[in-house]
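Asker: one predicted model, sequence on top.
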Amino acid sequence: MVELEKCLYRCVNCGWEKTLNTGFYAHCPKCKHILVISYEELETKNLKSTLPGIWRYSSFLPEFRVKPSLGEGGTPVRRGKKLEKKLGLAKLFLKDETKNPTGAFTDRGAALITAFSLHNSFQSITSITGGNIAASLATYCAAFGVEFTAIFRAPVDLEKLYMITACGGYVTSDPKNSRGFIVKPSNPFLVEGYKTISFEIHEYSKRLPDVIIAPVGHGSLTYALWKGFEELGEVGLITRKPFLVGVEVGKTRTAEDGATEEKKCSFISSELSVPQPAWRNALKEIVSKGEACLINVSDEEVVEGLRLLAAFEGLLVETASATAVSGLIKALNNGIIRKNQSIMLVVTGSGLKNPRTFIRILEKRFIDTCENELNRPSRISIEILNMLSEGSLHGYKIWKKLYTKGYNITLQAVYYHLKRLEEIGLIRRIVTRPRKTYVITRDGLEFLKNIL
């Protein structure tokens, strides 16, 4: 392990440094930018030890008194032969992070966060996010006797909320309830945990892949992969780094011409719907070096990625994981990478943690099938038209009325029906505060008259 006196907080913007044994810094005190952990010297070429979990790579991690582990890390790398053949690739590998204790790569970061908290005698941890990071932290806090609070913001991922409350965590939407060690997506110890994926890829591979593709939410995973390979190069264990492709869901790039725009929110991937990625400046640095690139994919492309991983590799993954497949296809089509290169996808999380997304996707496909085959609105759409023929309604009220009539349908699906009916001119939307209401058009009334 690296002694804390030789571990430094370092600002990615101005270069400010401070040793880890002086406490915790959430951001650079000089310029307010993000901090990373750097080491005065990585003296050893021995990559692994006999310690459990990610602590087997202790020679590349800070030395904490307690090394909490639930068996995170050690996830398999396997050949994706069927998908490889489907896409006409030379070699495709899958780094399967769904095998972590909570089914996501974030367990690696949770182990480091918990270690730092216990080392500094924090009695509680608060996560300013309600996604996989919070679910992982809740699990580790429960196992190692630390109180946990999660600050949830919309949209709420119910499956993660259930995991947190089951582990005894406290859930709130009010940041004033934060207690103890505050963990934001910009926390540098998350990156230190995630970088162990790079160590495992090096350890398990006879030859490093040419390209590694990973999802981008806040960007910590992509940066961590780069940092891990950078440190392996510093001690002479590798002579080249894989090219990294980070995949976002939305309209704009995190790093493009030095500017950052807000990303469009995703319908199906709440984990990646991040308006302002915390690690954007760090990503800009490695993109500018030509060692990585960022590409954007649509919700429709993500759904196709989900289908391909399930149908060809038997992997039911979270939507965030599926972006790696979507990004692979787009990078090939855009000439960013080549089919004769060896490529690895980082599969970040299990789909069993987010079944509601699959329900929404299947509902949408069922609606599309019904309407396309019949070339007319579905039974539920006709029911909505009947309701609106009696007066204007907002979406939530329509959903409640459908529910009382015995239709087991999500609110999201109701809005999809409304959108389709509006597109074909049978209803129109009226924007009134605080809600949007819908009214039936003359064409809608005529349609009802003809079918009833």
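Answerer: Looks like it arrived, so ask away. Residues are numbered from 1 along each chain as shown.

Asker: for the rest of this, base every contact and every neighbour count on C-alpha atoms.
Answerer: Will do.

Asker: and the host helix or strand of Glu446, how far from the chain's centre?
Answerer: Glu446 belongs to helix 442-451 when assigned by DSSP states H and E. Computed by C-alpha atoms, centre = their mean, to the nearest Å, the chain-centroid distance of helix 442-451 equals 45 Å.

Asker: in it, what counts as buried?
Answerer: Residues of helix 442-451 classed as buried under the neighbour-count rule (16 or more other C-alpha atoms under 10 Å) are Gly444, Leu445, Phe447, Leu448.

Asker: reformat those as TSV; add distance to Ala224.
Answerer: Listed next are those as TSV, based on distance: C-alpha to C-alpha, whole Å:
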residue	distance to Ala224
Gly444	54
Leu445	58
Phe447	57
Leu448	57
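
Asker: sorry, back to before: packing partners of the helix holding Glu446?
Answerer: Other helices and strands packing on helix 442-451, by 3 or more C-alpha pairs under 8 Å, 6 or more residues apart in numbering; DSSP states H and E, are helix 379-388.

Asker: can you list contacts of the helix it packs on?
Answerer: Here helix 379-388 makes contact (C-alpha atoms under 8 Å, 6 or more residues apart in numbering) with Ile398, Leu402, His417, Leu418, Leu421, Leu426, Ile427, Tyr438, Val439, Ile440, Gly444, Leu448.

Asker: can we see that at 6 Å?
Answerer: By C-alpha atoms under 6 Å, 6 or more residues apart in numbering, the residues outside helix 379-388 that reach it are Val439, Ile440.

Asker: likewise for stretch 348-364?
Answerer: By C-alpha under 6 Å, 6+ apart, the residues outside stretch 348-364 that reach it are Glu97, Thr98, Gly103, Ala104, Phe105, Leu316, Val317, Glu318, Ser321.

Asker: hold the first one in mind and look at this next one:
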Amino acid sequence: MYRLCWDCGARTDDDRQVRCDCGEPLWLESDPEAVPDAWPPTVETMWNLVPYLGLGAPTVPSGIASGAGGTPLLRTERLDPAGSPRLHVKPEGLNPTGSFKDRGTAFGVAWMLEQGEQRIGTVSHGNMAASVAAHAAASGLDCTVLVPADIAEERLAAIAAYGPRLLRADGDYGKLYVESLTVGRETGVRFLNSDAPLRVAGQATTALEALAQFAARESGATPDALVMPVSSGGHASGAWQAVRTLDAAGIIDEPPRLYFVQAAACAPIAEAFARGDDTVTPVDGGETVAYSIANANPPSGNRALAAARATSGAVCAVDDDAILEAKRRFAVKAGLTVEPASATTLAALDQLVESGSLSRDDDVALIATGRGFGGGSGTAESEQVTLDELGRVLRRSR
């Protein structure tokens, strides 16, 4: 599978390359002509949808990776505020470890197993860390998770339950993304980070499923919009890749508008959108209840920005009070317990309606990305390292 730069169009067959020489992230090259004609497909797991990415799909692995995706698209009438669009919710918390991250992890693990690779890693202290550690355990892969040195003990324990090598990194945690890619290439650890091409491809199935499920329910129609939280920009990139591929293949006539939402305390992509900028400027992010999307320097921020504009969508930000109220409404009106990041989608609704972006005649799919970071009972054994020591530690056998 070739990697393609979304921005400059550069192409490479280096399966270890994550970013283009121009600095922008790569994604797997889709072939619209390879997309099946039959639409919509039956949605059982994400693997039913992978062929619609126009990629050479890996063999479906056994274990929890085989069960990723297949979350429903729920019509939630009681969640509709007065005068709002018709809302549909996709509860990604029903994935094996409780978040959409399982889609990207499952695709990456399947590809690794097919290639005979045995060492996987990620830089995360939340849902992605738990997802990678769990899938590694189920697949017999050696797993390394890099977390910040000051990680909360309960979060460390939740990841430790799956038995990965946990490395608490001193220094600038934001630099670990780049450092892990360099050290991973040197040590044979494939870091399946937030916007790695394999992860983006797997996470593209969220949007594919939502479109297929809506089409099955509404006689082939397409929802007017998808609304989803954005952090690194990897999930947003996957949604754009899905929409672009289906559009190029002639599967959908009216691509949905893509709306991305950030927490106001840390909203570099939303701020760039509001300024009319083409590039995202890092910010000094503040604290927010939606900690899982508080990414002050999103590696795929420019791609998410481009995705919103290319689909006539938008990027907006909501404050913590609105997020907490939306989280409550998800529970009491729809019976759904979601993490604060997921609640940003509902919190943004009034803003999008008032701006004219959405109307009461629209069908809108809210992507509830996870049920939150669950507890764990594992013993939180970890090792503290500096960035300079990382390569040495990863070369050492477990």
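Answerer: Perfect, thanks for sending it. Nothing here was measured: the structure is a model prediction, and the numbers come from that model.

Asker: could you tell me the TM-score of the two chains?
Answerer: The TM-score (TM-score structural alignment, normalised by the length of structure 2) is 0.79; 345 aligned residues with a C-alpha RMSD of 2.5 Å.

Asker: hang on, the earlier thing: check the contacts of stretch 348-364 of structure 1 and tell me the two furthest apart.
Answerer: Phe105 and Leu316 (15.2 Å; C-alpha to C-alpha).

Asker: settle it for me: which of these two has more neighbours?
Answerer: Comparing Phe105 of structure 1 with Leu316 by other C-alpha atoms under 10 Å, the one with more neighbours is Phe105, at 29 against 22.

Asker: what's the matching residue for the more buried one over in structure 2?
Answerer: Alignment note (TM-score structural alignment): Phe105 of structure 1 maps to Phe100 of structure 2.

Asker: and that match, how far from Gly69 of structure 2?
Answerer: Using C-alpha to C-alpha, to the nearest Å, Phe100 of structure 2 is found at 8 Å from Gly69 of structure 2.

Asker: next one: Ala236 of structure 2
Answerer: According to C-alpha to C-alpha, Ala236 of structure 2 and Gly69 of structure 2 sit 17 Å apart.

Asker: check Met1 of structure 2 too.
Answerer: Distance from Met1 of structure 2 to Gly69 of structure 2, counting by C-alpha to C-alpha: 22 Å.

Asker: neighbour-wise, which of those two wins?
Answerer: Gly69 (31 against 15).

Asker: that one: what secondary structure?
Answerer: coil (DSSP: H, G, I helix; E, B strand; the rest coil).

Asker: what's stretch 142-152 of structure 1 in contact with?
Answerer: 123-130, 138, 167, 169-173.

Asker: could you single out the nearest of those residues to His33 of structure 1?
Answerer: Closest to His33 of structure 1 out of the contacts of stretch 142-152 of structure 1 is Ile128 (17.6 Å), distances taken as C-alpha to C-alpha.

Asker: aligned to the closest one, what sits in structure 2?
Answerer: With TM-score structural alignment as the criterion, Ile128 of structure 1 matches Val123.

Asker: and the gap between the closest residue to that match other than its chain neighbours and Glu186 of structure 2?
Answerer: Using C-alpha to C-alpha, 6 or more residues apart in numbering and skipping the chain neighbours, the partner closest in space to Val123 of structure 2 is Leu146 (4.8 Å). Distance of Leu146 of structure 2 to Glu186 of structure 2, given as C-alpha to C-alpha: 16 Å.

Asker: the more surrounded of those two?
Answerer: Leu146 (26 against 12).

Asker: is Ser266 of structure 1 in contact with Ser273, as I believe?
Answerer: Yes. At 5.5 Å, Ser266 of structure 1 counts as touching Ser273 under the criterion of C-alpha atoms under 6 Å.

Asker: show me where the stretch 151-300 of structure 2 has its strands.
Answerer: 165-169, 190-191, 225-229, 257-263 (DSSP state E, counting those that start in this stretch).

Asker: buried stuff in stretch 206-219 of structure 2?
Answerer: Within stretch 206-219 of structure 2, judged by 16+ other C-alpha under 10 Å, the buried ones are Thr206, Ala207, Leu208, Glu209, Ala210, Leu211, Ala212, Gln213, Phe214, Ala215, Ala216.

Asker: again with stretch 320-338 of structure 2
Answerer: Residues 320, 322-324, 326-330, 334, 336-338 are the ones in stretch 320-338 of structure 2 that count as buried (16+ other C-alpha under 10 Å).

Asker: select the longest helix from structure 2.
Answerer: Criterion DSSP state H: the longest helix present in structure 2 is helix 197-217.

Asker: center of structure 1 - which residue?
Answerer: Residue closest to the mean C-alpha point of structure 1, counted by C-alpha atoms, centre = their mean, is Glu271 at 4.0 Å.

Asker: mind checking how far that one is from Gly250 of structure 1?
Answerer: 12 Å.

Asker: kind regards, and thank you for your time.
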